[in-house]
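>>> coords below, sequence missing:
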């Protein structure tokens, strides 16, 4: 039987001209997903990919079953208190989606008693349990389901939740009367993610997006009225700014934040003044100052202040206590600031919030995300004089590489909840009472079977970049792996938007480690692992550092006796998919396989068109190639689609979704077509796998996600030479 042949893709010339340069794009016609010919082509690509990878199906099935067998399918989240109820979700064996529940909370005990979650057993109802939303029932007739916001009222009378039914991140807002247990007829269409009820539950605060899917308006919907009459609280016309809103930790104010990756503008609006708020109000720091910051209101001895985490002359940020601004005179306002946590070159301050007793600061030191606590009494002293705060951390964490990240804190609660994760340690949920230094483990993610964290190891190594910069690497593998013999490596990276690839435990990853694969995360420039400068050295006209760092990581690994240099595979998603594409163009001979997930591989075409979703927002990350010929030439020199070479490339799988609004399906579709047209014919045929009912995260539902992971891993393992029988 002859080998399957890929679909034939017609080439239609479309010329793009900027700054005296013209580029002929032969596959831009694939952008029109309303064209039946495009859909037919994408369907044919799926069929071809299924046929060419049919031999990997047994391995996919095996990995899927391994994930399933290690996962406690009937489980529940740790209950989270809001008002006088505990809210939690149940997962049920055989069901794709969670069931959202609640039970009444105790209110007449000590702090420890009142804030101790109820004992809820998986699969076992508890007294007075109420099912608020069975996502499986709600999703039964939908092609796709993603729960966006889930916002119960403070008094427990109402629930607001939003649902994306296609994967395009356009949500429909719903309301549920918790007392009558009735879904209300009242809905709002095309809501952006992140809507929430105001503390008095009489109105909903939500965001809407423009045609380029940029959140640009904050609206207020009064319950029981038509959405046509919803008030616009704030309108952001600047196409480079992203608009959002949240409730302050003390629930006194609405925080409206317009910003990008370089600066912010925030308004603090007391809920009592929502009706009179107008856009001429004074921001905390005007955008003209080009300061990136966040704020949190705090009341100390009846006096109102703001905690401001800012980067003015403090690249890694500084935390200060300040009065409410009375004018936009920035220099005068700065003179009133009192330092709470001063700037340090080796610590990146990421934000601050409040509990009933303590200030809580999130910061990153030596790549590790940590939490720091200081009593509010010290903050009161600072308000009066120049008292220096003393911070402490919860004790008892012994992993070399871990993530300690805030889950919830509120100014009316004595407890701070956070998660602790490490590469080979299952996720733990802790409740910390900083006033008494009491740290309580509420849950550790169960891993079924013969799993033991002692069977695996994770540690830090450092590679050297072309310019001598040291690149941190996270290495993980079986503890009993013979490190005097060479082994296959899966190298993963991202390197954009100051996003850090922090240690997280993954049950699915065990299927790789148990097969002798060494998993390596390269913390390359463009991420945030080593502070703000680490990010700045991997963006705009420094972007190529991201890609050369990744290749330098490969060279370092290939020089180790425990690495089989012929079996190094790479994987990344979204901007990490751009990383994969650029890396393949730089050094295709170094890799045995590559998986690019929802890859941003046609970045220049996208960013040159501000009408495309989110394009204008990207100018602060990559530069503006429309206005700057230097940016245009620089981007054109690395963007994957335009730099494919006629040499042998390794086997490549581009995985995408038809309804992705962040990275359009057309980018990987064009990239795969251009790869086939350009690369040496001795290369394996690049593959395109597209989820026809999915978004940026792929298909919906946990079993669907597990099968997607199994597909990616089986592709990698097959080209590493791992037996397909599993």
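Yep, that arrived. Computed from a prediction, not measured in an experiment: that's the story for all the values here.

>>> For the rest of this, base every contact and every neighbour count on C-alpha atoms.
Noted.

>>> Checking the spatially closest residue to residue 682 that is not a sequence neighbour next. Helix, strand or coil?
Spatial nearest neighbour of residue 682, excluding adjacent residues (CA to CA, 6 or more residues apart in numbering): residue 648 at 6.3 Å. Classification of residue 648 using DSSP: H, G, I helix; E, B strand; the rest coil returns coil.

>>> so residue 648 sits right up against residue 588, yeah?
Yes. The criterion here is CA atoms under 8 Å, and residue 648 meets it with residue 588 at 7.1 Å.

>>> so who does the residue nearest the centre of the chain touch?
By CA atoms, centre = their mean, the chain has its centre lying nearest to residue 499, at 8.1 Å. Applying CA atoms under 8 Å, 6 or more residues apart in numbering, one finds that residue 499 lies in contact with 526, 527, 528, 529.

>>> Return the closest of the residues you listed with respect to residue 291.
residue 528 (17.9 Å; CA to CA).

>>> residues touching the closest one, list them.
Residue 528 touches 367, 497, 498, 499, 500, 534, 535, counting by CA under 8 Å, 6+ apart.

>>> ok, the last one to residue 495 distance?
Read it as residue 535. Residue 535 is 8 Å from residue 495, where distance means CA to CA, to the nearest Å.

>>> Grab the nearest non-local neighbour of residue 63.
For residue 63, the spatially nearest residue (CA to CA, 6+ apart) is residue 710, at 5.5 Å.

>>> burial measure for the one you found, as a count.
26 (other CA atoms under 10 Å).

>>> Is residue 294 in contact with residue 266, as I believe?
Yes. Using CA under 8 Å, residue 294 is in contact with residue 266, at 7.5 Å.

>>> picking up where we left off before, give the buried residues for the helix or strand hosting the residue nearest to residue 63.
Secondary-structure assignment from DSSP states H and E places residue 710 in helix 702-720. Residues of helix 702-720 classed as buried under the neighbour-count rule (16 or more other CA atoms under 10 Å) are 702-703, 705-720.

>>> another one to put next to it:
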């Protein structure tokens, strides 16, 4: 249910940006869609009885008697979708080739320096994956290929390598591999001097790990094999035949846990975090067999995070500070009674995090919806802000593993600025562009226009919308517009550049991103006003953004489209029910649409982690409110917009049966002749394809759907 981040990144299409006045509409094939079998299942709770005709579709996940039938239904829907879109096959190939042609195939990341080595990844011409490499001491040194993921992934339809973790003596590499796309990684360990892959294979993990200073002890996060909850932190000794030691077990099933290491390398941290509260434990990295100490016992409705400096700990917390404040405490007195204020709470500024160095700290803040970096010299206390000249942008702290550095590496992007990596000297205040995503072809940022506008929500709240379109756009209501939204978990929907998106913009589309409540665009309260018993604000905000764009003639109902994935797919389902006549088409990707049933079933991965976000339906008030907006529960006999629904059979975040049940119920109830298609990727999960080009085929399908509805065929 978490946020999925789907990458959208090629000959530039030399079409005019003027809107089309005449179109040749795509002719949808006259083919009968699948009809799912009805097998009533009764749910009774809080004296409320509900009949679920498609509950049997869960059986592939539950290994029930209708397992094969569930998969057969998905295959039938795929065949129907394939037939319906058959007339766009050549166009999809054109779109794929066009988007792929904008990507520089032979490329290399900006090297990151750590402990005497420069680390980077590089990609080769035509390869779907990459090679993870390093050079000792100098970029002119001989290259060591640590992992050839291109070679490792051969023969696999899905292959994900993550959690790269080098031992302090630079001799060992721990890494995680997932070949199913359910985010269950096996950790392997490679000797970088001999090339040997050790027999140590640690199954069912998050993929990440932390080395102790002894170069032989590894801490990692173990998952429950059924619910996929992160429930234990374990300690592994290289070469040991003994079972790994559980150093921490989380008893509260609403919490996520993880293990990390301070940048200085001196401390290992265990974090337990729910939506509303957190707790840290810490350990001297040089004493891996000792017990972790509690930093500050968890407090109801209080979040905190810990950063280690040489002589103190820094704490970011929302205790009596809704937008968070910065505190500090001695290394040996960590309870909250010893915390001292460094930066006070501010009503108009959200404090998001701290990046530590030996001589500096960098504080990430958000004001008026935009991030900013506040740099503080630890010795003098002098502060300054990094200057960003664009009115709308997104920045983020990049890879900065060198504790002794005086340089902040950060990423920068906007709707028209390709992803860029900068090095900022915190002493001289000089920024240096290290690399900008190269867009092959004839892309010019000046050919596109961005805007930041505000829609007024039903309750008077101003909701930000960021837009981008090709120069020459006429605001006359005739342009097609794709509105993207998310609005959950406090995830901020920052603007970003997409080279793939140019294929929309160059064909006359406007692209818009709505900063709706449930995210954290305008501060912590923005999030709190879009969760639990206020969740409907997320949906009405998005609807009000759509109405505003129509009122201001950026588009019209006949040309307005909506897109969202995961919790953003819940958004799509809700707005389809609440305002079906506002949208000409909707793309719902891996949509979390069966909210009540999923939140009632604690055997489904991640359910218990989500109670603080959506509520626990075993509580009657939460159940009634959740049921009042859950898309699956609220499908009615009425007309719905054209819809493309996308899911993955192996999705561990939003299980395949949620969108498949939803589509089946929509088919049985909708009174219109609009298109409804379900596409299930039988090889992938929540994040889609693992290769760097394969995902473009999925993007080409989405775009072809929109273009078919607009009568655009080239």
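Sure, I can see it. Given the structure is predicted, the values throughout are model-derived calculations rather than measurements.

>>> Need the TM-score between these chains.
Once superposed, chain against chain, the TM-score is 0.93 (TM-score structural alignment, normalised by the length of structure 2); 680 aligned residues with a CA RMSD of 1.6 Å.

>>> In structure 2, what range does the helix holding residue 710 of structure 1 match?
Helix 702-720 of structure 1 corresponds to residues 692-710 in structure 2, going by TM-score structural alignment.

>>> And stretch 647-666 of structure 1, by the same measure?
The aligned range for stretch 647-666 of structure 1 is 638-657, by TM-score structural alignment.

>>> With stretch 133-149 of structure 1 instead?
By TM-score structural alignment, stretch 133-149 of structure 1 lines up with residues 147-163 in structure 2.

>>> For the matching stretch, give me every contacting residue.
In contact with stretch 147-163 of structure 2 (CA under 8 Å, 6+ apart) are residues 127-133, 174-181, 207-209, 683-684, 689-691.

>>> Filter these down to the ones in helices?
The helices, defined by DSSP state H, take in nothing from the contacts of stretch 147-163 of structure 2.

>>> Restricted to strands, list the residues you listed.
Within those, membership in strands is found for 131, 132, 133, 174, 175, 176, 177, 178, 207, 208, 209, as judged by DSSP state E.

>>> Write the PyMOL selection for whichever of those residues are buried.
To isolate the buried ones among these in PyMOL, judged by 16+ other CA under 10 Å, type:
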select buried, resi 131+132+133+174+175+176+177+178+207+208+209
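
>>> what's the average distance of the helix holding residue 710 of structure 1 to structure 2?
Its aligned residues in structure 2 lie a mean 1.3 Å from helix 702-720 of structure 1 after superposition (mean CA distance after the TM-score superposition for structure 1).

>>> from the chain's centre, how far out does that helix sit?
Remark: helix 702-720 of structure 1 is offset 20 Å from the chain centroid, using CA atoms, centre = their mean, to the nearest Å.

>>> and if you look at stretch 409-417 of structure 1?
On CA atoms, centre = their mean, the centre of stretch 409-417 of structure 1 falls 24 Å from that of its chain.

>>> Could you list the buried residues of that stretch?
So, applying 16+ other CA under 10 Å, buried residues of stretch 409-417 of structure 1: 409, 410, 411, 413, 414, 415, 416, 417.

>>> Can you pick out the most distant pair from those residues?
Top of the distance list for the buried residues of stretch 409-417 of structure 1 (CA to CA): 411 and 417, 12.8 Å.

>>> returning to what we had before: make a markdown table out of the ones in strands among the contacts of stretch 147-163 of structure 2 and add distance to residue 163 of structure 2.
Listed next are these as a markdown table, based on distance: CA to CA, whole Å:
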| residue | distance to residue 163 of structure 2 |
| --- | --- |
| 131 | 14 |
| 132 | 12 |
| 133 | 14 |
| 174 | 7 |
| 175 | 5 |
| 176 | 6 |
| 177 | 9 |
| 178 | 11 |
| 207 | 5 |
| 208 | 4 |
| 209 | 7 |
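
>>> thinking again about what came up before, what's the residue nearest to residue 682 of structure 1 in contact with, if anything?
588, 589, 679, 680, 681, 682, 683.

>>> just the buried members of the residues you listed?
588, 679, 683.

>>> Residue in structure 2 paired with the first one?
In structure 2, residue 588 of structure 1 lines up with residue 580, judged by TM-score structural alignment.

>>> give me every residue that touches the closest residue to its match other than its chain neighbours.
Counting by CA to CA, 6+ apart, residue 580 of structure 2 lies nearest to residue 640, which is 5.3 Å off, once chain neighbours are set aside. Residues near residue 640 of structure 2 by CA under 8 Å, 6+ apart: 576, 577, 580, 581, 670, 671, 672, 674.

>>> Does residue 611 of structure 2 lie in a helix or a strand, and which?
helix 611-614.

>>> hmm, I was thinking of residue 150 of structure 1
Per DSSP H and E: residue 150 of structure 1 is located in strand 146-152.

>>> still on that earlier bit, including distance to residue 462 of structure 1, could the buried residues of stretch 409-417 of structure 1 go into JSON lines?
Converted to JSON lines, the buried residues of stretch 409-417 of structure 1 look like this (distance: CA to CA, whole Å):
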{"residue": "409", "distance to residue 462 of structure 1": "35"}
{"residue": "410", "distance to residue 462 of structure 1": "39"}
{"residue": "411", "distance to residue 462 of structure 1": "41"}
{"residue": "413", "distance to residue 462 of structure 1": "42"}
{"residue": "414", "distance to residue 462 of structure 1": "40"}
{"residue": "415", "distance to residue 462 of structure 1": "38"}
{"residue": "416", "distance to residue 462 of structure 1": "34"}
{"residue": "417", "distance to residue 462 of structure 1": "33"}
